[in-house]
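A.B. asks: need a 3D model of the following:
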Amino acid sequence: MTEQFGPSDEAKQAIPAVSPDHDVLACDEDRERSAERVRSAVADGRLELGELDGRLTAVYRARTRGELAVAVRGLPEPGPRDRLVVDRAPTSRFALGLFGGFRRSGEWVLPPRFTAWSMWGGGRLDLTEARFCAQETVIRAVAVWGGTGIVVPDDIDVEVKGFGLFGAVGGRGARKSARPGAPRVVVKAFALFGAVVTKPKGR
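C.D. replies: So this is what the prediction gives:
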């Protein structure tokens, strides 16, 4: 009987499999996804802040998907809220509550500029599961004898500007996220005998 030499079954299992697209050239979207994994890992405490620049440099210098895989080695895949800025069409650009109400919630996509009017009515913008077309989004909220509530999650930066004339503009949800590279939302509000209130998730 001829004895055959080669790796045992156990050894074969120990050899890491090479992804079929290992040598495929990486595109900008591949790099951005990988960069977001690195930023998320720093925000979660998986990576030290000092490792951020080195990892990101490796990501943006990578020419193939195999090199990207090396740059993000040991980091978890993005979760459902990890990619907040997306290349998708906006769900809507305008909301109007006129003698009635409006509501935007769930996983919807905001444009770089969004306008909300509440006139003798009310409305609610819930950004808890929202995605964004740009790194910075401006929401113009006007309330005339009405009210608009804006719910913001804790993984985005929020700034509230504006004033109320016989009304109120509330910025309880205004704050800077601890997450590196977080999207930024600027609320520009005006309230006349009404209110525009920005509040954090869960309140």
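A.B. asks: from here on, contacts and neighbour counts on C-alpha atoms
C.D. replies: OK.
A.B. asks: residue boundaries of the strands in the chain?
C.D. replies: Secondary structure of the chain, counting by DSSP state E: strands at 94-98, 101-104, 109-110, 113-119, 122-126, 131-132, 136-144, 147-152, 157-165, 168-171, 184-192, 195-200.
A.B. asks: how about those, which one is nearest residue 88?
C.D. replies: strand 109-110 (7.4 Å; Cα to Cα).
A.B. asks: against which helices or strands is that closest one packed?
C.D. replies: strand 131-132 (3 or more Cα pairs under 8 Å, 6 or more residues apart in numbering; DSSP states H and E).
A.B. asks: now the strand it packs on, how far from the centre of its chain.
C.D. replies: Strand 131-132 has its C-alpha centroid displaced from the chain centroid by 6 Å (Cα atoms, centre = their mean, to the nearest Å).
A.B. asks: one more, for comparison:
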Amino acid sequence: MTAAGDSHELDRLRETAQVRLEKAVGDGHLTLEEYSEQAAIVWSLDADLERLRELVPVDTPPPPVSRPQSTIIGIFGDTQRSGRWSLAVKTLALLLFGDVKLDLRSAVIVARTSTITLVTVFGDSTITVPEGVHVEVGGFDLFGDRELDAGAQDPGPGAPTIRVVSYSLFGDLRVRTR
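C.D. replies: The predicted structure is shown next:
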């Protein structure tokens, strides 16, 4: 095969691998961090044909069932979620005098877009996302700071979207990678 033929096959395999990754993350077979790592391999300049052919394994365990909505309530206490957990399509966190920390790097999602709504009074919110996902931040803060660091990796086509909507009184919002 010619160099141009190799290039066309590589492009075709990249597109096919990206579609498989999107389906795998949407079905809950990959966490956001696993998706991010594999999408970076797909779109890297030194991607090879063999690696692209074996990216998403066919035999993966069934994903945990995610409810369409989840509610977190905390009064005078902190709430933290990390490790492998199922992120609902819509998550609402209500905190009074407490902090919320959500680590989405190993979270399993079942929707292309997940929305996290934070309502905090005298509390900070920290959301950790993997590189390579779209992050949208909205809401309103009174006497609080807002920080968004979505990393240096460009989200590929079809990357999952995490929407963070924060309403805070005397609290900071930090959305970051690592």
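A.B. asks: among the strands of structure 1, which comes closest to residue 36 of structure 1?
C.D. replies: Among the strands of structure 1, strand 131-132 comes nearest to residue 36 of structure 1, with 14.3 Å by Cα to Cα.
A.B. asks: counterpart of the closest one in structure 2, which residues?
C.D. replies: Strand 131-132 of structure 1 lines up with residues 108-109 of structure 2 when matched by TM-score structural alignment.
A.B. asks: so how much does the matching stretch differ from structure 1 once superposed?
C.D. replies: Stretch 108-109 of structure 2, aligned to structure 1 and superposed, deviates on average by 1.1 Å (mean Cα distance after the TM-score superposition for structure 1).
A.B. asks: adding distance to residue 57 of structure 1 and mean neighbour count, write the strands of structure 1 out as a markdown table.
C.D. replies: Below are those laid out as a markdown table (distance: least, Cα to Cα, whole Å; neighbours: other Cα atoms under 10 Å):
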| stretch | distance to residue 57 of structure 1 | mean neighbour count |
| --- | --- | --- |
| strand 94-98 | 39 | 18 |
| strand 101-104 | 38 | 17 |
| strand 109-110 | 30 | 24 |
| strand 113-119 | 32 | 21 |
| strand 122-126 | 35 | 23 |
| strand 131-132 | 25 | 24 |
| strand 136-144 | 24 | 22 |
| strand 147-152 | 32 | 24 |
| strand 157-165 | 25 | 18 |
| strand 168-171 | 37 | 21 |
| strand 184-192 | 24 | 22 |
| strand 195-200 | 34 | 24 |
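A.B. asks: so for residue 75 of structure 1, which of those sits nearest?
C.D. replies: Smallest distance to residue 75 of structure 1 across the strands of structure 1 (Cα to Cα): 22.6 Å, for strand 131-132.
A.B. asks: report all helices and strands that that closest one contacts.
C.D. replies: So strand 131-132 of structure 1, by 3+ Cα pairs under 8 Å, 6+ apart, packs with strand 109-110.
A.B. asks: how far does the strand it packs on sit from the chain's center?
C.D. replies: Using Cα atoms, centre = their mean, the offset of strand 109-110 of structure 1 from its chain centre is 10 Å.
A.B. asks: do stretch 154-167 of structure 2 as well
C.D. replies: Stretch 154-167 of structure 2 sits 7 Å away from the centroid of its parent chain (Cα atoms, centre = their mean).
A.B. asks: one step back: out of the strands of structure 1, which comes closest to residue 40 of structure 1?
C.D. replies: Residue 40 of structure 1 lies closest to strand 157-165 among those, at 15.1 Å (Cα to Cα).
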